[in-house]
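Peer 1: Predicted model and sequence below, questions to follow.
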Amino acid sequence: MSKNIRFFLIFILGFTAYYFFDTFFFKSIQTFSKNLSHSKAVAHVTAYLITLIPLIITLKILLSKRNILDLLSLNKPIFKGFTLAFTGTLPMLIGYMIHFKAVNKIYFETLFINTLSSAFFEEIIFRAFLIGTIYRFTRLGFLSSALFGSLLFAQVHLYQSQNITELMEIFAITFLGSLFFAWVYFESEYNLWTAIFLHFLMNLYWEIFTVSENVSGNFYGNLYKLVSIVAITVIVIYAKRKNKLPFEITWKNLFIKTREVQS
């Protein structure tokens, strides 16, 4: 069995085990933990931590010599990631403050689950593991590595509506959003904290202002989100050029890299 076939076979089996574990046991673990802790937030985090175990095992089997924080890209500067994300999402925050009212009542546990907890664990699962592992340690290019993970990321957000038009909008927005988060993650020197805080802040602003009931949004909700995406893109490109750093994603490696990269 070749090295590449073995890598992908273990990767697929590991993710399949995680997906099965998450599908059938996440809710029961969450309920059990909530009964013990009497906290929805603690239960949410606990369920994620336990269901992530198959992914951690998979990474250690594939790349046993590397530290798990390195494999999940959590060993990068946290403040640097936050600074880029906060600066880039300022247009979204300011625009929402102008065009939308703050919500009347905030349930902090729900807010924590929908913003920080979801952003942290979703970035680990989708960007660091599902997309990042393939891109960093195989010869597949950016789009080849990100396609399946982004499709799955879009699919798991379809619970937000039953309307066909809204479902198509949600799927398109979250699919493209996944590609964008992955691009930012790779171009910020594989700093997953950038994607985590970007995801967190965008969710936070959406939650604390009366923007929309789901991610499909409305004109101003999506306008300021788009302006923030453009701002982040400009900041990343400017920083790379200023520091004379090569771009990670180029036209040449969209589908296949000319050599295997181990970042």
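Peer 2: Perfect, thanks for sending it.

Peer 1: Could you use CA atoms for every contact and neighbour count after this?
Peer 2: Fine.

Peer 1: how near is residue 40 to residue 47?
Peer 2: Residue 40 sits 10 Å away from residue 47, going by CA to CA, to the nearest Å.

Peer 1: Which one of the two is surrounded by more residues?
Peer 2: Neighbour totals were compared for residue 40 and residue 47, and residue 47 leads with 21 against 18 (other CA atoms under 10 Å).

Peer 1: right, and the more buried one touches residue 32 too?
Peer 2: No: in this structure residue 47 lies outside contact range of residue 32 using CA atoms under 8 Å: 9.3 Å.

Peer 1: Start and end of stretch 245-254, how far apart?
Peer 2: Stretch 245-254 end-to-end distance (CA to CA) = 18 Å.

Peer 1: Please identify the buried residues of that stretch?
Peer 2: 249, 253 (16 or more other CA atoms under 10 Å).

Peer 1: alright, now check it against this:
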Amino acid sequence: MDRLRFYLVFIIGFVIYFYIDTNFFTLILKQIFIVTHSKAVGHVVAYGITLIPLFMTVGVLHKDYRNISEKLGISKGIWTATLFALITTLPMLIGFIVKFPLNKELSFDTIIVNTISSAFFEEVIYRAFLFGQLYRYTRLGFFPSVFLGSLLFGSAHLYQGNDINELIGIFAMTFSGSVLFAWVYAEWKFNLWTAIFLHCFMNLYWLIFDVDTNVLGGTYSNFFRFLTIIIAIFCTVIYKINKQFPFEINRKTWWMKRSA
């Protein structure tokens, strides 16, 4: 009965959030912009308001409204996560400095919206809620838990494509990125800040340099991006081995777990 209740609350909560986000996000953003003349402020406020149903859902799921931040993975570990993300994204930073010019048309609002705000709120939605609540608190394994969030995450970036080939490439890239962020989140003891800062710095370097107009990228940009991904995986594995921590994602947790 508790398991059925969990799934029902999870689904209903997400549907309510999705409805509010779809119908009111842009409206809230525009109204805040009229008052503040800042897209960044509008973006943050719109996300903050539309995400209230998700935060409430987490409280209802666990019958505890005082520890919502812990259930999402944002209650601690911010400095470790920052260091991890800075080190692992160095290939993108160094490579882009060498290969690409600075983006001279970049605005402060664009940086906030597409790096700090997007990284934080997207990780809360797609990793902490859609993946994290299912994987951490049900018997569902990694692959079934990560699928829905990655599917929606990939779909949310399709606006960047202009033809079928670009759409397929963008979806594949963002879907894979979602799986990576979920894996990092899980292996760093569900410290969401690791995924947030990794996501944030990858977006930031892509923005401040004139790399490409969409997330797909070209040969050089993807070389540096894949190098960052490899180093992120390598650093995570070395960290787990040195600390003698068991790997969260393994053959026993791929599909179904013995217990939540």
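Peer 2: Received, thanks. Predicted model only: the values in this text are computed from it and were never measured.

Peer 1: quick one on the thing from earlier: give me the common contacts of residue 40 and residue 47 of structure 1.
Peer 2: Common contacts of residue 40 of structure 1 and residue 47 (CA atoms under 8 Å, 6 or more residues apart in numbering): none found.

Peer 1: gap between residue 123 of structure 2 and residue 96 of structure 2?
Peer 2: For residue 123 of structure 2 relative to residue 96 of structure 2 (CA to CA), the value is 25 Å.

Peer 1: One more: residue 1 of structure 2?
Peer 2: 53 Å.

Peer 1: The two: which has the busier surroundings?
Peer 2: A direct count of neighbours by other CA under 10 Å for residue 1 of structure 2 and residue 96 places residue 96 higher, at 22 against 5.

Peer 1: In contact with the residue lying closest to residue 17 of structure 2 once chain neighbours are set aside, which residues?
Peer 2: Closest residue to residue 17 of structure 2 in three dimensions, ignoring its sequence neighbours and counting by CA to CA, 6 or more residues apart in numbering: residue 53, at 5.4 Å. Shown in contact with residue 53 of structure 2 (CA under 8 Å, 6+ apart): 13-14, 16-17.

Peer 1: mean shift between the lengthiest helix in structure 2 and structure 1?
Peer 2: Counting residues, the longest helix found in structure 2 (DSSP state H) is helix 2-36. For helix 2-36 of structure 2, the mean distance from the matching residues in structure 1 following superposition reads 0.7 Å, by mean CA distance after the TM-score superposition for structure 1.

Peer 1: Give me the buried positions along that helix.
Peer 2: For helix 2-36 of structure 2, by 16+ other CA under 10 Å, it's 6, 10, 13-14, 16-18, 20-21, 25, 28-30, 32-33.

Peer 1: and if you look at stretch 213-226 of structure 2?
Peer 2: Buried residues in stretch 213-226 of structure 2 (16+ other CA under 10 Å): 214-217, 221, 224-225.

Peer 1: export these to TSV and tack on distance to residue 163 of structure 2 and secondary structure?
Peer 2: Converted to TSV, those look like this (distance: CA to CA, whole Å; DSSP: H, G, I helix; E, B strand; the rest coil):
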residue	distance to residue 163 of structure 2	secondary structure
214	12	coil
215	14	coil
216	12	coil
217	15	coil
221	20	helix
224	25	helix
225	23	helix
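
Peer 1: could you measure the equivalent of residue 194 of structure 2 over in structure 1 against residue 4 of structure 1, distance?
Peer 2: By TM-score structural alignment, residue 194 of structure 2 lines up with residue 194 in structure 1. Taking CA to CA as the measure, residue 194 of structure 1 falls 30 Å from residue 4 of structure 1.

Peer 1: any idea which residue sits dead centre in structure 2?
Peer 2: The centre of structure 2 sits closest to residue 123, judged by CA atoms, centre = their mean, with a distance of 2.9 Å.

Peer 1: Enumerate every residue touching it.
Peer 2: Per CA under 8 Å, 6+ apart, neighbours of residue 123 of structure 2: 192, 195-196.

Peer 1: 7 Å instead?
Peer 2: Residue 123 of structure 2 makes contacts with 195-196, as judged by CA atoms under 7 Å, 6 or more residues apart in numbering.

Peer 1: Go ahead and report the secondary structure state at it.
Peer 2: Following DSSP: H, G, I helix; E, B strand; the rest coil, the label given to residue 123 of structure 2 is helix.

Peer 1: State the distance from it to residue 46 of structure 2.
Peer 2: From residue 123 of structure 2 to residue 46 of structure 2 the distance is 16 Å (CA to CA).

Peer 1: what do you get for residue 190 of structure 2?
Peer 2: 26 Å.

Peer 1: now residue 90 of structure 2
Peer 2: Residue 90 of structure 2 is 32 Å from residue 46 of structure 2, by CA to CA.

Peer 1: One more: residue 15 of structure 2?
Peer 2: Per CA to CA, residue 15 of structure 2 is found 17 Å from residue 46 of structure 2.
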